[in-house]
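Colleague: Fold the following.
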Amino acid sequence: MDRQTIALVTGANKGIGYEIAAGLGARGWTVGVGARDDGAREAAVAKLQAAGVDAFGVPLDVTDDASVAAAARLVEEEAGGLDVLVNNAGITGGAPQEPTAVDPTTILRVVDTNVVGVVRVTNALLPLLRRSAHPRIVNMSSSVGSLTRQSTPGGETGPISGAYSPSKTFLNAVTVQYAKELADTDVLVNAGCPGFCATDLNGFRGVRTPEQGSAIALHLATLPDDGPTGGFFEDDGRVPW
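Modeller: From the prediction side, this is the model:
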């Protein structure tokens, strides 16, 4: 991919999303910084631009149809197209999350952001991606969404979760379905796990840096044309479903 490659990263104003934007920008790409908080988005764009990145802000609330539609129009107007979409925006939903205690409205809110939000954004941007010579979609997931790891005795899969973990399992399933539907196109669609990174999503308890967490997204965003699609990956390779 050349210097004209254009990417949009959702939830890119901080944490892993910001580092993904920075990493793609360091490759000479034009990067849309998607975020719903105006101040945080503008600050992130300014910081990226100061580092030499060709970045522009994209007001984007993935839970709002009108916001997503407006974002798609802005990307086309500002950049003229799109080559890579990184669906990074996500929430945990807070505590409690035990299935017997979690509020059903929390589950709906988490799924609306982490899954339906990905569908909203992907469908809105897909017409632009289809025009690209090397279109890539990267859905930022988590190993806690792996049913294999969740059901393996002694596996390190995080706390019991009735909202966040299942939302990532759902996202993985949706990723597979997109890959199946787009199998006869040039669009490669994959899910990536950044690892347990220190971000405000987990109260900065993670053991990896956001920059380390961005590596899998950068890898999947730059796959060759004969690269995999419909997979779930971390730095060490495939993650079991």
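
Colleague: contacts and neighbour counts: CA atoms only from here.
Modeller: Noted.

Colleague: Any idea how many residues pack against the closest residue to Ala79 other than its chain neighbours?
Modeller: The shortest distance from Ala79 to any non-neighbouring residue, by C-alpha to C-alpha, 6 or more residues apart in numbering, is to Ile6 (7.1 Å). Neighbours of Ile6 under the rule other C-alpha atoms under 10 Å: 27.

Colleague: and Ile6, what does it touch?
Modeller: 29-32, 79, 81-84 (C-alpha atoms under 8 Å, 6 or more residues apart in numbering).

Colleague: from the chain's centre, how far out does stretch 19-29 sit?
Modeller: Mean C-alpha position of stretch 19-29 versus that of the full chain (C-alpha atoms, centre = their mean, to the nearest Å) differs by 14 Å.

Colleague: Would you indicate which residues of that stretch are buried?
Modeller: Of all the residues in stretch 19-29, those buried under the rule 16 or more other C-alpha atoms under 10 Å are 19-26, 28-29.

Colleague: For the contacts of Ile6, pick the one with the most neighbours.
Modeller: Comparing those by number of neighbours (other C-alpha under 10 Å), Val31 comes first, having 32 neighbours.

Colleague: That one: helix or strand, and which one exactly?
Modeller: strand 30-35 (DSSP states H and E).

Colleague: And the longest helix seen in the chain, what does it pack against?
Modeller: Longest among the helix segments of the chain by residue count, using DSSP state H, is helix 164-181. Applying 3 or more C-alpha pairs under 8 Å, 6 or more residues apart in numbering; DSSP states H and E, we find helix 164-181 packed against helix 104-111, strand 188-192.

Colleague: Adding secondary structure and distance to Thr92, write the buried residues of stretch 19-29 out as TSV.
Modeller: Shown next, in TSV, are the buried residues of stretch 19-29 (DSSP: H, G, I helix; E, B strand; the rest coil; distance: C-alpha to C-alpha, whole Å):
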residue	secondary structure	distance to Thr92
Glu19	helix	20
Ile20	helix	20
Ala21	helix	22
Ala22	helix	24
Gly23	helix	25
Leu24	helix	26
Gly25	helix	27
Ala26	helix	29
Gly28	coil	32
Trp29	coil	30
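
Colleague: Can I get those residues in TSV including distance to Ala133?
Modeller: Shown next, in TSV, are the buried residues of stretch 19-29 (distance: C-alpha to C-alpha, whole Å):
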residue	distance to Ala133
Glu19	25
Ile20	21
Ala21	21
Ala22	23
Gly23	21
Leu24	17
Gly25	19
Ala26	21
Gly28	17
Trp29	15
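
Colleague: Give me the neighbour count for Leu125.
Modeller: A count of nearby residues for Leu125, using other C-alpha under 10 Å, gives 24.

Colleague: structure for this one too, so we can compare:
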Amino acid sequence: MQDKPVALVTGANKGIGLRIAKDLAAHGLTVLVGSRELENGEAAAKSVAEDARAVRLDVTDRASIAAAAERIRSEFGRLDVLVNNAGISHAGKPGRPLEELAASNIPSVASLDEVRAVFETNVFGVIAVTQAMLPLLREAPAGRIVNLGSDSGSLTLNSDPSFPHRAVFGVAYSPSKTALHAITLAFAIELEPTGIKVNAASPGFTSTDLNNFAGTRTVEQGAREAVRLALIGAEGPTGTLSDEDGPLPW
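Modeller: Just a heads-up that it's a prediction; the model follows:
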């Protein structure tokens, strides 16, 4: 077992996940770059740090999750930080304009197959990965779990007619983040006696392929809160949703 803390970031071969991986490496952690395609992960790991390693991890594939957990156990013996970053905004054709994505997400016309696919990655995938990695997190002196949530999934904010993004609260992406927030709280409640802290970070409207690069924030900005929560000490919170400006309502 090595002395350096070990972090696993899912979906870390690009976008916010890659930036989180780089920032955690800069803070002295050995970062495992989770990627559905190992080649993409290996290319990304080279840009993260000398000791960063690629791990094949498809959050919708239980065999791949189990294999990743076994590899981490055999090579490191523990996991200090888990960042559940992997996510999708839709399951349709890549590169669709944001307006088209919003139109396809309207409750009365949305494809149930697409809604299920989004939830499979953004919700069930997070549960599956967290369950598989928990034995390794329990081996760490101070385990941390960070889920990439979103203010677009806040029921409180979207209930306010003045909330600027309210019109795009459809039935796939935003509700999947609402469910992810609930799962974050559920794990936090269960794990509170263990000292493992579980929080959700909202990156804001960040420019990534999830929104066809229509976002207004950089990946550097989008990664900041997740990195902060991954590095919190014993006095830090658990069971929260926040962004750089502080707590957000569920």
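
Colleague: With mean neighbour count and distance to Ala66 of the first structure added, can I get the helices and strands packed on helix 164-181 of the first structure in TSV?
Modeller: Listed next are these as TSV, based on neighbours: other C-alpha atoms under 10 Å; distance: least, C-alpha to C-alpha, whole Å:
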stretch	mean neighbour count	distance to Ala66 of the first structure
helix 104-111	18	18
strand 188-192	28	24
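
Colleague: Present the ones you listed as a markdown table; the columns should include distance to Val119 of the first structure.
Modeller: Output for these, formatted as a markdown table (distance: least, C-alpha to C-alpha, whole Å):
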| stretch | distance to Val119 of the first structure |
| --- | --- |
| helix 104-111 | 11 |
| strand 188-192 | 12 |
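
Colleague: Select, out of these, the one closest to Thr157 of the first structure.
Modeller: Between Thr157 of the first structure and these, the shortest gap by C-alpha to C-alpha is with strand 188-192, which sits at 15.6 Å.

Colleague: Onto which residues of the second structure does the closest one map?
Modeller: Strand 188-192 of the first structure corresponds to residues 197-201 in the second structure, going by TM-score structural alignment.

Colleague: That stretch vs the first structure, average distance?
Modeller: When the first structure is overlaid, stretch 197-201 of the second structure sits 0.4 Å from its aligned residues on average, using mean C-alpha distance after the TM-score superposition for the first structure.

Colleague: For the first structure, just list every one of the helices.
Modeller: 15-26, 38-50, 65-79, 104-111, 117-130, 147-150, 164-181, 210-221.

Colleague: Where in the second structure does the fourth one align, residue-wise?
Modeller: Residues 112-119 of the second structure are where helix 104-111 of the first structure aligns, taking TM-score structural alignment as the criterion.

Colleague: same question, the last one
Modeller: Alignment note (TM-score structural alignment): helix 210-221 of the first structure is matched to residues 219-230 of the second structure.

Colleague: from the middle of its chain, how far away would stretch 204-218 of the second structure be?
Modeller: Relative to its chain's centre, stretch 204-218 of the second structure lies at 15 Å (C-alpha atoms, centre = their mean).

Colleague: Give the full set of residues in contact with the aligned partner of Leu82 of the second structure in the first structure.
Modeller: Aligned by TM-score structural alignment, Leu82 of the second structure pairs with Leu85 of the first structure. Taking C-alpha under 8 Å, 6+ apart as the criterion, Leu85 of the first structure is in contact with 7-9, 122, 125, 136-138.

Colleague: cutoff 6 Å now
Modeller: Leu85 of the first structure sits next to 7-8, 137 when contact means C-alpha atoms under 6 Å, 6 or more residues apart in numbering.

Colleague: got it, and Val187 of the first structure?
Modeller: 135-136.

Colleague: 10 Å instead, please
Modeller: Residues near Val187 of the first structure by C-alpha atoms under 10 Å, 6 or more residues apart in numbering: 83-84, 126, 129-137, 178-179, 181, 225, 229.

Colleague: in the second structure, which of those remain in contact?
Modeller: Checked against the second structure using both residues aligned by TM-score structural alignment, their matches' C-alpha atoms under 10 Å, these keep these contacts: 83-84, 126, 129-130, 132-137, 178-179, 181, 225, 229.

Colleague: Can I get the buried part of those as one PyMOL selection?
Modeller: A single PyMOL command selects the buried members of those (16+ other C-alpha under 10 Å):
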select buried, resi 83+84+126+129+130+132+134+135+136+137+178+179+229
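
Colleague: Closest one of the kept ones among the contacts of Val187 of the first structure to Val45 of the first structure?
Modeller: For those, the nearest to Val45 of the first structure is Val84 (18.0 Å; C-alpha to C-alpha).

Colleague: from memory that closest one sits against Val138, does it?
Modeller: Yes - contact criterion C-alpha atoms under 10 Å: Val84 of the first structure and Val138 qualify, at 7.8 Å.

Colleague: between the two, what contacts are shared?
Modeller: 9, 188, 220-221.

Colleague: ok, His134 of the first structure to Asp61 of the first structure distance?
Modeller: 26 Å (C-alpha to C-alpha, to the nearest Å).

Colleague: To clarify, my last question referred to Leu74 of the first structure.
Modeller: Between Leu74 of the first structure and Asp61 of the first structure the computed distance is 14 Å (C-alpha to C-alpha).

Colleague: Now for the closest residue to Val9 of the second structure other than its chain neighbours, how many residues are close by?
Modeller: If the residues on either side of it in the chain are set aside, Val9 of the second structure comes closest to Val83, at 4.7 Å by C-alpha to C-alpha, 6+ apart. Val83 of the second structure: 30 surrounding residues under other C-alpha under 10 Å.

Colleague: Val83 of the second structure reaches Gly17, doesn't it?
Modeller: Yes - Val83 of the second structure is within contact range of Gly17, at 8.5 Å (criterion: C-alpha under 10 Å).

Colleague: so what's in contact with those two at the same time?
Modeller: Both Val83 of the second structure and Gly17 are in contact with 9-11, 34, 148, 226, where contact means C-alpha under 10 Å, 6+ apart.

Colleague: neighbour-wise, which of those residues leads?
Modeller: Gly34 (33 neighbours).

Colleague: so who does it touch?
Modeller: So Gly34 of the second structure contacts 8-13, 17-18, 21, 40-42, 44-45, 53-59, 68, 83-86 (C-alpha under 10 Å, 6+ apart).

Colleague: Thr10 of the second structure reaches Thr60, doesn't it?
Modeller: No - here Thr10 of the second structure does not reach Thr60: they are 11.6 Å apart, not a contact under C-alpha under 10 Å.
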